[in-house]
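**Q** Generate a structure from the sequence data that follows.
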Amino acid sequence: MPISPPPRGRGTASNPHNRYAPTRSQVEDDGWYQEETPPSHATEVRREQARSVLTRNQSPDVGFDRSVNPYRGCEHGCIYCFARPSHAYWDLSPGLDFETRLIAKTNMAERLEEELGKPGYTPQPIALGINTDAYQPIEREYRLTRQALEICLRYRHPLHLITKSSLILRDLDLLEALAAQNLVSVAISLTTLDDELKRIMEPRAAAPAARLRTMRSLHAHGVPVGVLCAPLIPMVNDMELERLLEAARDAGARSAGYVLLRLPLEIAELFEEWLRSHFPERAEHVMSLIRQSRGGRNYDSRFGTRMSGEGVFAELLAKRFRLAIRRLGLEPRGEPALDCSRFCPPGRQLALL
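**A** Model (predicted):
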């Protein structure tokens, strides 16, 4: 059966069942003919009053213990996004809903200030926008990420940013000021140098050339920048690894990391549908390599292997990465040591007098 292509500018045409919903619905032909009404794929944004915005994390696979996510869902529409399954918690599908039915935490700034200002708060770097991109297109209107940067600068609180959007350059004034005090680092996600592959894999994200320009501008303004080649997909973009790293190094990146494709929960179904739609001739081979790297399954969630996989293909990828960064003079990506000693909520010094 042919697979429907996604609507223009979207990553998927599917809305798989929400795994928490108690019932399922299925379309049946009742024999009555009528003209079909084309479905709407416009972006909808729901405003949320969050009770808290600082999320704690105990995973040993990542280099931070707390994060702030201004938005739920992401308009970039990356087919592989590991955050898609989280949309089911809000009774929405990890498929097209994830890209089109977004949630903005419009009181994020107030909540963040409350949490940073608590007497017992101990600072450690915040990962800003780690679940969904803090600079996705709706940030132009809502400016929640800029508000978070303003708070971090005012409180002198360190933070890490990962994005694939050139919109981050709008906030160069704040990033420069944070960088001058060793309070910020930025990683740019770079998955391909092929515009057509970017178009179908990350439909509303910045073009590869725009991401490299973003790196150059951040570097020129003294903002520490690294590259994250994530995800690497067997037989789709893994062959670009060395070229991605070289292009990023030339654009000012000083550190690099990579992640092997992860397919938890509904992402496996969505990704395989995308793969058979765009690369039918190699779909079986791609999925075979993924399963070989994940213990025979679509995904292995164990700490220590979930980011890099295991087996022959995964080991070869890791070796290629190590050799490439050594040749290019890049540091293996770990979160840079930022300065937590500067942290001081506004007014606290006066209170001590």
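**Q** Going by C-alpha atoms from here, please, whenever you check contacts or count neighbours.
**A** Noted.
**Q** any chance you could map the strands in the chain?
**A** For the chain, the strands defined by DSSP state E cover 44-48, 55-56, 66-68, 71-72, 101-105, 126-128, 159-163, 184-189, 225-232, 255-260, 331-332.
**Q** Proceed likewise with the subsequent sequence, for comparison:
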Amino acid sequence: MSKARPVRGATRNHASARFNLPQTEADGDWLDARADIDGEPARLKTTVTVEHPRTIISRNTSPDIGFDRSINPYRGCEHGCIYCFARPSHAYHDLSPGLDFESRLFAKPDAAALLRTELSKPGYLVAPMALGTNTDPYQPIETDWRITRGVIEVLAETDHPLGITTKSDRVVRDLNLLAPMAAKGLVSVTLSITSLDPKIAATLEPRAPTPERRLTAVRRLADAGIPVNVSIAPVIPAITDHEIEHLVARAAEAGAQRVFFLPVRLPWEVAPLFRAWLDAHFPDRAGKVMATIQSLRGGRDNDAGFFTRMQGQGPWADLIRTRIAIACRKHDINHERVPLRRDLFRPPRGPQGELF
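**A** I've put the predicted structure just below:
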């Protein structure tokens, strides 16, 4: 059985089998030797590599996602959420979706400049930009790199609509940008809260802010007039599903306008990482958890089909939907979502435009 590393989510660092990469164990011979001597896995340091992409806006045509464009200031995510469906993307860098994903990060410091260029192109058609769709824009390295803030500054300057999803209370650092955007109907924020139990959260999402800090962020955003939602994402059977009603109640108390959920997804390399995590932290119920997940996913670890991948299927998925709907009615939330405005957008001014 793989041992959990201090404040890391994954217990393994196997490379992807999809690209014929060499199999690697937990971050190198030196660390493994340390573990043999000390009896416990050594801590991993986070490293950041600068990346210079040519464009920054990613596009998608998925019919079950409510946006067609997004920006990811970072690759990899130090929050270390074991269930993160973005983990397989690290395999494209010849890195492991396991420990590498949460400790070997990539930053895009040119993001704001690239965005300014793309928004200036003739014929650009405005639609809400999504931040936080792959890796978290407010993960710990944002404190120093401030790439997300630079992106928001450009969007605020151009009155471009924006939707943010994060697990971090660091989002309140940018209230001075987000509140004026919200007053114009240009922004909404979603805080993802998986569990209220600090011990469960510490193993599921080891470097994400605590659930209470996230709820405090919900309150601060709401008090600033920013439409804020709570995403119970993911719901994990036999681990967090018993908290649904309490989570909805706390979200409503904090000022959330809407609460929604996503059942746990285990694409590609995430499934074996999740199974190893279960064996390390919840060996008493690992079989039950996986059996229930498979009942949600048509008998498989994962269902990649449009629509069902986001909602799940079968009696368990129906039960979760019903429980959340009842709890939301009880607390008078989940009102109709107000669309973000698109009519205020104006392209960025270049250096020449500022002379007139």
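**Q** taking the strands of the first structure together, which one is wrapped up most tightly?
**A** strand 71-72 (a mean of 27; mean count of other C-alpha atoms under 10 Å).
**Q** and that one, what does it pack onto?
**A** Counting by 3 or more C-alpha pairs under 8 Å, 6 or more residues apart in numbering; DSSP states H and E, the packing neighbours recorded for strand 71-72 of the first structure are strand 101-105.
**Q** List the buried residues for stretch 81-97 of the second structure?
**A** Buried residues in stretch 81-97 of the second structure, counted by 16 or more other C-alpha atoms under 10 Å: 81-91, 95-97.
**Q** just stretch 153-170 of the first structure next, same as before
**A** So for stretch 153-170 of the first structure, counting by 16+ other C-alpha under 10 Å, buried means 153, 155-169.
**Q** cool, stretch 214-224 of the first structure as well?
**A** Residues of stretch 214-224 of the first structure classed as buried by neighbour count (16+ other C-alpha under 10 Å): 214-219, 221, 223-224.
**Q** Give me the subset of the residues you listed lying in helices.
**A** Mapping those onto helices (DSSP state H) picks out 214-219.
**Q** Can you add distance to E48 of the first structure and give those residues back as JSON lines?
**A** JSON lines is the format used below for these (distance: C-alpha to C-alpha, whole Å):
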{"residue": "T214", "distance to E48 of the first structure": "31"}
{"residue": "M215", "distance to E48 of the first structure": "32"}
{"residue": "R216", "distance to E48 of the first structure": "35"}
{"residue": "S217", "distance to E48 of the first structure": "34"}
{"residue": "L218", "distance to E48 of the first structure": "32"}
{"residue": "H219", "distance to E48 of the first structure": "35"}
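**Q** any chance you could map the helices in the stretch 1-150 of the first structure?
**A** 96-100, 108-116, 139-142, 144-155 (DSSP state H, counting those that start in this stretch).
**Q** ranking those helices by burial, who's on top?
**A** Using mean count of other C-alpha under 10 Å, the stretch among the helices of the stretch 1-150 of the first structure with the largest mean neighbour count is helix 96-100, at a mean of 25.
**Q** A256 of the first structure -> the second structure?
**A** Using TM-score structural alignment, the equivalent of A256 of the first structure in the second structure is V259.
**Q** my guess is its match contacts L247, does it?
**A** No. V259 of the second structure is beyond contact range of L247, at 9.1 Å (criterion: C-alpha atoms under 8 Å).
**Q** what residues do these two have in common as contacts?
**A** Common contacts of V259 of the second structure and L247 (C-alpha atoms under 8 Å, 6 or more residues apart in numbering): I232.
**Q** ok, now how distant is the aligned partner of P125 of the first structure in the second structure from I57 of the second structure?
**A** The alignment partner of P125 of the first structure in the second structure, by TM-score structural alignment, is P128. Remark: distance between P128 of the second structure and I57 of the second structure (C-alpha to C-alpha, to the nearest Å) = 12 Å.
**Q** Identify the contacts common to those two.
**A** Contacts common to P128 of the second structure and I57, judged by C-alpha under 8 Å, 6+ apart, are R69.
**Q** By residue count, what's the longest helix in the second structure?
**A** Across the second structure, the longest stretch assigned as helix under DSSP H is helix 314-330.
**Q** and that helix, what does it pack onto?
**A** Contacting helix 314-330 of the second structure under the criterion 3+ C-alpha pairs under 8 Å, 6+ apart are the following elements: helix 244-254, strand 258-263, helix 286-296.
**Q** if we can go back for a sec, among the helices of the stretch 1-150 of the first structure, which comes closest to T191 of the first structure?
**A** helix 96-100 (19.0 Å; C-alpha to C-alpha).
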